[in-house]
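Asks: sequence and predicted structure below; questions after.
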Amino acid sequence: MADFIPVNEPLLDGNEKKYLNECIDTGWISSEGPFVKKFEAEFAQTVGRKHAITVCNGSVALDAAVVALNIQAGDEVILPTFTIISCGAAIVRAGGIPIVVDCDPVTWNMDVNQIEAKITPKTKAIMVVHIYGLPVDMKPVLEIAKKHGLKIIEDAAEMHGQTYRGQPCGGFGDISTFSFYPNKHVTTGEGGMIVTDDDSLAEKCRSLRNLCFQPQRRFIHEELGWNFRFTNLQAAVGLAQLERLPEFVQRKRKMGAIYTELLSDIPQLELPLVKTDYADNIYWVYGMVLKDEVPFDAAEAMERLRKKSIGTRPFFWGMHEQPVFHKMGLLKDVSCPVSERLSRRGFYIPSGLALTEEQMQQVAMAVKELFN
């Protein structure tokens, strides 16, 4: 049997070891170390923002962003239903109410044409989440937010190196967030980043991630924060990764093109859109959707691929179908048919930066055999 091909394997053959050794040799391993500030500065520059604040993962970046924007009990936040639970959870934990929109069947991103109808006097923000490889069409979202006086939280967790009409993703929100989980284009193992141009929001996020210690009277607290700090060790890895971001983006696009060529003659599959008029796909992951005439679903396809030593992951399960939110009385009787279909018929195949062309051919062969 062929060696198992994992769904993701990061590429760590740059300066990672060198910088980590520097942390160990100097003893700087905590959040106080010099790599943290350096990584924040380089990252802010990469996405064209004034401030970048490291945190321990992408999910807590959203928690801090929501609290920094003062989303409180009863405030409504509009977001895509088709995204990771972290997005809805951040709103709910702050006491807010998630209001979901369905997604576009081709880009898999939130359907921006559905946003305005969901706005009420309680709406405080729109949470934009760029999905899998293509960004959300931001121009109409920005216009709606301006017209209604709403804040934008931009989750760019999957968009390292991607642009919208030439401007870096992560550059559009009042506050924007990133993740550095191992499957991201820039990884630190675990980790996240908050970016903003607003001085007071940046100060608030720095305070929130550090237990709201006060500069003069450290152990007297006016507010409750969290310990969301990020270590010098993580920052060392992140800096080494960030140095190679343009190369990684190029590599991902090449991988996407290879997969598309290998799989485009399978009539039973819907493959990722190569580009829109505002962005070329960055293929954070290479997803596919089984057409309706295929007699099995994604779960069955993934199980068959596992037996052929191919790692896969299912697509997101919509916020409006999450049992945890239903138990809280949220998002009941909501219908989002596009998301429901994608959740059941979509999955992605090995997409990590360390994947070889030979492995991609093996994966494509196994996918083709699903339909024989």
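Replies: Nice, thanks for sending it over. Numbering: from 1, shown residues only.

Asks: drop to CA atoms for contacts and neighbour counts, all remaining ones
Replies: OK.

Asks: count of neighbours near the closest residue in space to F4 that isn't next to it in sequence?
Replies: Nearest residue to F4 in three dimensions, chain neighbours excluded: S309, at 4.3 Å (CA to CA, 6 or more residues apart in numbering). S309 sits with 18 neighbouring residues when counted by other CA atoms under 10 Å.

Asks: ok, S309 to G346 distance?
Replies: Distance, S309 to G346, by CA to CA, to the nearest Å: 19 Å.

Asks: over to F296?
Replies: Per CA to CA, F296 is found 11 Å from G346.

Asks: more neighbours, these two?
Replies: G346 (26 against 14).

Asks: residue contacts, the more buried one?
Replies: Neighbouring residues of G346 by CA atoms under 8 Å, 6 or more residues apart in numbering: 287-290, 298, 314-315.

Asks: how does it look with 6 Å?
Replies: When contacts are counted by CA atoms under 6 Å, 6 or more residues apart in numbering, G346 touches 288-289, 298, 315.

Asks: and the strands in this protein, which stretches?
Replies: For the chain, applying DSSP state E gives strands covering 51-55, 76-80, 97-101, 123-129, 151-155, 163-164, 167-168, 175-179, 192-196, 269-270, 286-290, 313-314, 346-349.

Asks: one more structure, for comparison:
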Amino acid sequence: MTILVWDYLQEYEKERGDILDAVQQVFSSGQLVFGKSMRGFEEEFAAYHGVSHCVGVDNGTNAIKLGLQALGVGRGDEVITVSNTAAPTVVAIDAIGAIPVFVDVREDDYLMDVGQVEAAITPRTKCVLPVHLYGQCVDMEPLKALCARHGLVVLEDCAQSHGARYNGLLAGTMGDAAAYSFYPTKVLGAYGDGGATITSDSVVERRLRRLRYYGMEDRYYVVETPGHNSRLDDVQAEILRRKLRRLDAYIAGRRAVAERYAEGLGDTGLVLPTVNQSNNHVYYLYVVRHLRRDDILEALKAYDIVLNVSYRWPVHTMSGFAHLDQEAGSLPVTEKLADEIFSLPMYPSLSPDAQDKVIDALRQVLAAL
């Protein structure tokens, strides 16, 4: 049996009746786009977070892109973020003509080093985009205070942090707006692409609704301002609506897997995830470190265990962002982590037997190094 870093088939077998009923409900409703399911999910996702508005979109990248535009970020504006993230975070910034400005991450939790942000601010800085990476939140209290002093807007990237908390506050509720991905691997994942941006600012919400629908507002084919076609379709919305009711259970399952890893691997020499005292980690990924990462990954293939690295190539080192002129070595912690981190299988339906196989294989491989 091959063990993958992520698999949905066991979860699907358990939830198949509900998932197929969701599809049937939408298909028989007579409205496949902008229907009751999408409106219902928007209302319920906003309510889960205790915010006023949720605007469903077609994917997480556009959730960031439209979020930035709705907050007034545009061409030539600088957006401070991190390079240790999935490329779409930066792709979205670049897509609107804004300029990504990178700060390094902390070595213990791999999150934005808030202490470096102020030095990165220039007269062109408009926004800070903290990435709540791997399932826990950036240190938001000092970041919010800093942004308030400098008049900067904050867009939270919550693609990996559904249900995570910082000092009791849900990820996505601490900035001016927050962007989510519902890609199938996520803590709250669809059966295809999907995304959303949430806010309690009614002006931002109105802009978001225009932007996702060509720039139209009240009348079809009357464009108020140029926009996009970025709608969340009702099939995915209804599936997400059903799965949202199970989100806390999914998180509990992920935490149980994380506890089993901590017990089984705590004495092996792997650097296991650090959970900040202020955070409730939801373990979108279980990221560990070792100096001989690549040797470990290669050796695990003999055990039919296939893992991945999130992320092997920091965004600032990618050829597609060479125009940013970010020198190698400028983000030393990020670049060091890229050579050492890798992700263990992490999903709520991962069986104890499969997890024990991963733990036993890792112990054998590490002992042989």
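Replies: Looks like it arrived, so ask away. Not measured: the values here are computed from a predicted model.

Asks: quick TM-score on the pair, please.
Replies: Once superposed, chain against chain, the TM-score is 0.94 (TM-score structural alignment, normalised by the length of the second structure); 360 aligned residues with a CA RMSD of 1.5 Å.

Asks: across to the second structure, which of the contacts of G346 of the first structure hold up?
Replies: With the contact criterion set to both residues aligned by TM-score structural alignment, their matches' CA atoms under 6 Å, those that also touch in the second structure are 288-289.

Asks: counterpart of D304 of the second structure in the first structure?
Replies: In the first structure, the residue paired with D304 of the second structure according to TM-score structural alignment is S309.

Asks: quick one: that match from L142 of the first structure, how far?
Replies: S309 of the first structure is 44 Å from L142 of the first structure, by CA to CA.

Asks: contacts for stretch 113-133 of the first structure, please.
Replies: Outside stretch 113-133 of the first structure, the residues within contact range by CA under 6 Å, 6+ apart are 75-79, 109, 136, 150-156, 281-285.

Asks: pull up the aligned stretch in the second structure for the longest helix that the first structure contains.
Replies: Criterion DSSP state H: the longest helix present in the first structure is helix 245-263. Using TM-score structural alignment, helix 245-263 of the first structure corresponds to residues 247-265 of the second structure.

Asks: how far apart are that stretch and its match in the first structure?
Replies: With mean CA distance after the TM-score superposition for the first structure, stretch 247-265 of the second structure departs from the first structure by a mean of 0.8 Å once superposed.

Asks: mind listing what's buried in that stretch?
Replies: Residues 247-248, 250-251, 253-255, 257-258, 261, 264-265 are the ones in stretch 247-265 of the second structure that count as buried (16 or more other CA atoms under 10 Å).

Asks: over to stretch 237-248 of the second structure?
Replies: Across stretch 237-248 of the second structure, burial judged by 16+ other CA under 10 Å covers 237-244, 247-248.

Asks: what's the offset of that stretch from the middle of its chain?
Replies: 17 Å (CA atoms, centre = their mean, to the nearest Å).

Asks: kindly report the same for stretch 271-279 of the second structure.
Replies: Centre-to-centre, stretch 271-279 of the second structure and its host chain are 17 Å apart (CA atoms, centre = their mean).

Asks: the counterpart of L370 of the first structure in the second structure: neighbour count?
Replies: Mapped onto the second structure by TM-score structural alignment, L370 of the first structure lines up with V365. V365 of the second structure sits with 17 neighbouring residues when counted by other CA under 10 Å.

Asks: any idea how far I126 of the first structure is from Q167 of the first structure?
Replies: 20 Å.

Asks: so for the two, which sits in the more crowded spot?
Replies: Set I126 of the first structure next to Q167 and count neighbours by other CA under 10 Å: I126 wins out with 26 against 14.

Asks: that one matches what in the second structure?
Replies: Using TM-score structural alignment, the equivalent of I126 of the first structure in the second structure is V128.

Asks: how much space between its match and Y286 of the second structure?
Replies: For V128 of the second structure relative to Y286 of the second structure (CA to CA), the value is 26 Å.

Asks: quick one: the match of I126 of the first structure from V271 of the second structure, how far?
Replies: 29 Å.

Asks: which residue is nearest the centroid of the first structure?
Replies: Centroid-nearest residue in the first structure: A157, 2.7 Å away (criterion: CA atoms, centre = their mean).

Asks: got the contact list for the alignment partner in the second structure of it?
Replies: Taking TM-score structural alignment, the alignment pairs A157 of the first structure with A159 from the second structure. If you count contacts by CA under 6 Å, 6+ apart, A159 of the second structure has them with 180-181.

Asks: what is the neighbour count of the residue nearest to L305 of the first structure when sequence neighbours are not counted?
Replies: Nearest residue to L305 of the first structure, sequence neighbours excluded (CA to CA, 6+ apart): A366, at 6.6 Å. Around A366 of the first structure there are 18 other residues, counting by other CA under 10 Å.

Asks: and A366 of the first structure, how far from P98 of the first structure?
Replies: Counting by CA to CA, the gap from A366 of the first structure to P98 of the first structure is 39 Å.
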